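Novice: Kindly return the folded structure for what I paste below:
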Amino acid sequence: MSTTISVIGVGYLGAVHAASMAELGHDVIGLDVDADRVAALNDGRAPFHEPGFEQILRRGLQADRLRFTTDYADLADVEVHFLGLGTPQRTDGNGADLSYLRAAADSLREVLPARGGAPTLVVGKSTVPVGTARTLAEQLGAVQGVHLIWNPEFLREGFAVKDTLAPDRLVYGVADPEDHEATEAAAGRLDAVYAQILERGTTRLVMGFEAAELVKASANAFLATKISFINAISEICEATGADVTDVARAIGMDDRIGPKFLRAGVGFGGGCLPKDIRAFMASAEDLGVGESLAFLREVDAINGRRRTRVVELAVELLGAETTSGLRGRRITVLGAAFKPDSDDVRDSPALEVACRLREAGAQVRITDPEALAGAARRAPGLETEQDTDQALRGAELVLLLTEWGQYKELDPARTRELVEVPRIIDGRNVLEPRQWREAGWEFRALGRP
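Specialist: As a prediction, the model looks like this:
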């Protein structure tokens, strides 16, 4: 059964959610204050790179099930409103900036009564500090017949469409899980939106607001911890001559641990994990239990050290004493996005390393299949080159820092013909060292002898 839906905030999260809900057959209005973004989406142009997104966007538009607006008045008759606003790190600390979310809730509250008192469901998707949902429920509570559910997202960039249409679980946070009548009334309405997903057997978990908020924060903190754990082991491997890939493969066979997120390398980045673990720490401090998450400071610090270690390896391979010895040296960086299948350069390890090398005086050329426009905006003056072969020509050192498939599949013998000196740092541990060394390359990787 079709439901009229709005998605407020059509950045990465909101735009994918809006198009996915239209794909499920609902009538969807996406709202954003950015008129240029709204115009692009209405024209069927994706403002970011995400596999599969542009296809479902265009299908929704062509079927007249999806449109975008800047006017809250267009939402007056909507049955279910999703809040997909960004919660970036505050400029004055580690906490989350909730100003966009609060402003959207205020604007939405002004149009909610237009439904003539008919029940309306508001669903929070944003990643927020614990306590936010209850505050928003009070903010919206002045409008009769409005129910709030907190429904955190668990999207992976590069797989966001799949993760929205076929999630591994649906979490519903409600004001009082013991109030079964109110909970079932609100949850039943969200079930109708997700009916096709639930019919496939997807697990639905109902809990309190605070638990739902903590599920998202805890999941991101755990993933960041697992990545930094193997990178800490990588540091020990470098000191002892052990191979971190051997260690990771062996411990990953323990089903209590598992192999995912155990690839040592230059670390995590993007718009979620770094800012979310910092916001989680700030939230714990506000609650008076900061020591409980003190370990996340070291998780964050380990992640930062990996970027520094790549710069140190570049100095070492180029035979310099310090970073000042990099002046004028020609370095090619493969990758600008924080991960493959994305054009997101927010807190990208690859881009940060490239900028550090350039600041040291090196002649840095960076290439990426999708993220060069974002890299140019974030790091004006950095030399970019779309063509991989052209980017490699004349390099004295190559750094593989984003594991795009085309970089993992580079032929070492052919690539050697393009560079000036065959030296490479595999910052993602995705290349076969022996193959590259046999082709004449000086090869280094993080945590490997």
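Novice: drop to CA atoms for contacts and neighbour counts, all remaining ones
Specialist: Will do.
Novice: which residues in the stretch 101-250 of the chain form strands?
Specialist: 120-124, 146-150, 169-174, 203-208 (DSSP state E, counting those that start in this stretch).
Novice: For T240, find the nearest of those.
Specialist: strand 169-174 (41.5 Å; C-alpha to C-alpha).
Novice: Check which helices and strands the closest one sits against.
Specialist: strand 146-150, strand 203-208, helix 209-240 (3 or more C-alpha pairs under 8 Å, 6 or more residues apart in numbering; DSSP states H and E).
Novice: one step back: what would the strands of the stretch 101-250 of the chain look like in CSV with mean neighbour count?
Specialist: Formatted as CSV, these follow (neighbours: other C-alpha atoms under 10 Å):
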stretch, mean neighbour count
strand 120-124, 24
strand 146-150, 26
strand 169-174, 24
strand 203-208, 16
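Novice: Just put those strands in a markdown table and tack on distance to R329.
Specialist: A markdown table is the format used below for these (distance: least, C-alpha to C-alpha, whole Å):
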| stretch | distance to R329 |
| --- | --- |
| strand 120-124 | 50 |
| strand 146-150 | 52 |
| strand 169-174 | 50 |
| strand 203-208 | 54 |
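Novice: Nearest to S228, out of those strands?
Specialist: Across the strands of the stretch 101-250 of the chain, closest to S228 is strand 169-174 (C-alpha to C-alpha), at 25.5 Å.
Novice: Okay, buried residues for stretch 395-410 please.
Specialist: For stretch 395-410, burial by neighbour count (16 or more other C-alpha atoms under 10 Å) applies to 395-404, 407-408.
Novice: Please read the previous query as pertaining to stretch 281-289.
Specialist: Result for stretch 281-289 [16+ other C-alpha under 10 Å]: buried residues 281-285.
Novice: Please generate a structure for the following sequence too, so the two can be compared:
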Amino acid sequence: MRVSVIGCGYLGAVHAAAMASLGHEVVGIDVDEAKVALLRAGRAPFFEPGLPELLTEAGAAGGLTFGTDIAAVAGAKVHFVCVGTPQMAGEFRADLTYVDASVTALLPYLRPGDVVAGKSTVPVGTAERLAQLVEPTGATLVWNPEFLREGFAVNDTLHPDRLVYGLPTDDDGVVTPAGEAARAALDEVYATPLADETPLVVTDYATAQLVKVAANSFLATKISFINAMAELCEATGADVTRLADAIGYDNRIGRRFLNAGLGFGGGCLPKDIRAFMARAGELGVDQALTFLREVDSINIRRRERMVELAREVVGGSLTGKRVAVLGATFKPDSDDIRDSPALSVADGLEKQGAHVVVTDPQGVANARAKWPNLHYADDVLTAAQDADVVLLATEWAQYRALEPDALAAVVAHRNLLDGRNVLDPAHWRAAGWTYRALGRP
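Specialist: Model (predicted):
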């Protein structure tokens, strides 16, 4: 099938390459000429494991092209809208400028029977509004939310844990004939994962739009819950990691994402839960999501607490102290620094007078562009040279594998802050280090 992908950022570039690898003829469209030039050359404009190989293979096979001219989508059967929905400046609401512009730009090229598949995360009600624009062309709008994890996006696209189709329904909730035809087109697009027995949920517009924000809100709540427990553990002398182990054995709760530390960041969870709250307010049901305000607040407090902990470790004042921050990205296996807890803490340390040196395997260039007030190093030992305290802020595998003696050879003082609770305290303390972490005695 010939398909188009509008927007070639984290979601769109991966989706385009993955669809081409499944045998479809794919054209990717983006307004960023530099990004398009990289993609045409088979190079990923951001770090995502497995994507360069996928781009190279798909490009060599001739089934994947990229451009800036929307007219290139003509003749495609399914058009995937994959543009960003950032948080509006000064507000919690999602900015739908790019979604609206993409659908509007598609209209002249839509034919009867075509499918416009929204994948962007949008406030509930958006699909219903956009459907009114699409329907006069004879095409059908569906909502097909994405569930990608940065660092695992290629696998999550080729081998998703579920597929969701939000289809148009009549007043009785029955999928319309146009919706059934659109479903058949999506089934053809996703024939390979469906053949692998990927679960498929077919539902209405509203439910499909709620799935992603509900999932992100639940995940954010789970992370903030254990971080709230970390605050209690600090006040009582309890150990939050042992607490998480104990409650995680309950299969109703589970151990995954019960890892106390600096909390969540990135381009999805923070802005999605805020947009969810804003939309609930517009619908008059804001009380249903008031708990998300505390989820967001707990998440921010963990960053502030880490700055306080650093100040305690170095004797009460950060002025003139050298701090090595290991990690700049919001998570490992990514170069994404959006709403990064690591950089938020680094900036907080610098504002209290510390000399902060940040290192990261992939995120230094992006971090330097956005946070020029900080200092940067290409490797851990350079960053930790003469440091008064070392802070592990992003749990990259190479940081988790660090040996205390190697780091001790370059630092001024053996003070370690484990911002992700991933290191062995006994191992580091045995090597003469002062080990501190959020929620641990």
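Novice: hmm, back to that, output the helices and strands packed on strand 169-174 of structure 1 in TSV; the columns should cover distance to V315 of structure 1.
Specialist: As requested, those are exported to TSV (distance: least, C-alpha to C-alpha, whole Å):
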stretch	distance to V315 of structure 1
strand 146-150	48
strand 203-208	50
helix 209-240	16
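Novice: Out of the ones you listed, which one sits most buried?
Specialist: Neighbour counts (mean count of other C-alpha atoms under 10 Å) averaged over each of those peak at strand 146-150, with a mean of 26.
Novice: And the contacts of it?
Specialist: Contacts to strand 146-150 of structure 1, defined as C-alpha atoms under 8 Å, 6 or more residues apart in numbering, come from residues 119-125, 133, 137, 140, 171-175, 186-187, 209, 212-213.
Novice: Strand 169-174 and that one, what's the angle between them?
Specialist: 140 degrees (axes from the mean of the first three to the mean of the last three C-alpha atoms, to 10 degrees).
Novice: To I29 of structure 1, which of the helices and strands packed on strand 169-174 of structure 1 lies closest?
Specialist: Short answer: strand 146-150, nearest of those by C-alpha to C-alpha, at 18.8 Å.
Novice: What residue in structure 2 is paired with E178 of structure 1?
Specialist: E178 of structure 1 maps onto V174 in structure 2, with residues paired by TM-score structural alignment.
Novice: got a list of what its match touches?
Specialist: With C-alpha under 8 Å, 6+ apart, V174 of structure 2 has no contacts at all.
Novice: out of the helices and strands packed on strand 169-174 of structure 1, nearest to P51 of structure 1?
Specialist: It's helix 209-240; of these, that one is closest to P51 of structure 1 (C-alpha to C-alpha) at 22.2 Å.
Novice: Structure 2: matching residues for the closest one?
Specialist: Going by TM-score structural alignment: helix 209-240 of structure 1 matches residues 205-236.
Novice: quick one: the matching stretch to structure 1 mean distance?
Specialist: Following superposition, stretch 205-236 of structure 2 is found to deviate from structure 1 by 0.3 Å on average (mean C-alpha distance after the TM-score superposition for structure 1).
Novice: How far does that stretch sit from its chain's centre?
Specialist: Chain-centre distance of stretch 205-236 of structure 2: 14 Å, with C-alpha atoms, centre = their mean, to the nearest Å.
Novice: got the buried residues for whichever strand or helix holds R358 of structure 1?
Specialist: Per DSSP states H and E: R358 of structure 1 is located in helix 349-359. Within helix 349-359 of structure 1, the residues scored as buried using 16+ other C-alpha under 10 Å are 349-358.
Novice: Looking at the buried residues of stretch 281-289 of structure 1, which is nearest T225 of structure 1?
Specialist: Among the buried residues of stretch 281-289 of structure 1, and counting by C-alpha to C-alpha, the member closest to T225 of structure 1 is M281, at 13.1 Å.
Novice: Distance check, that closest one against F295 of structure 1.
Specialist: 9 Å (C-alpha to C-alpha, to the nearest Å).
Novice: do N94 of structure 1 as well
Specialist: In terms of C-alpha to C-alpha, N94 of structure 1 sits 15 Å off from F295 of structure 1.
Novice: Those two: which has the busier surroundings?
Specialist: N94 (19 against 13; other C-alpha atoms under 10 Å).
Novice: how about the more buried one, what's its partner in structure 2?
Specialist: Using TM-score structural alignment, N94 of structure 1 lines up with F92 in structure 2.
Novice: Now do the helices in the stretch 301-441 of structure 2.
Specialist: For the stretch 301-441 of structure 2, applying DSSP state H, counting those that start in this stretch gives helices covering 341-351, 364-370, 380-383, 397-400, 404-408, 425-430.
Novice: Quick one: residues contacting the counterpart of L334 of structure 1 in structure 2.
Specialist: Per TM-score structural alignment, the equivalent position to L334 of structure 1 in structure 2 is L326. For L326 of structure 2, the contacting residues are 358-360, 380, 390-394, 399, by C-alpha under 8 Å, 6+ apart.
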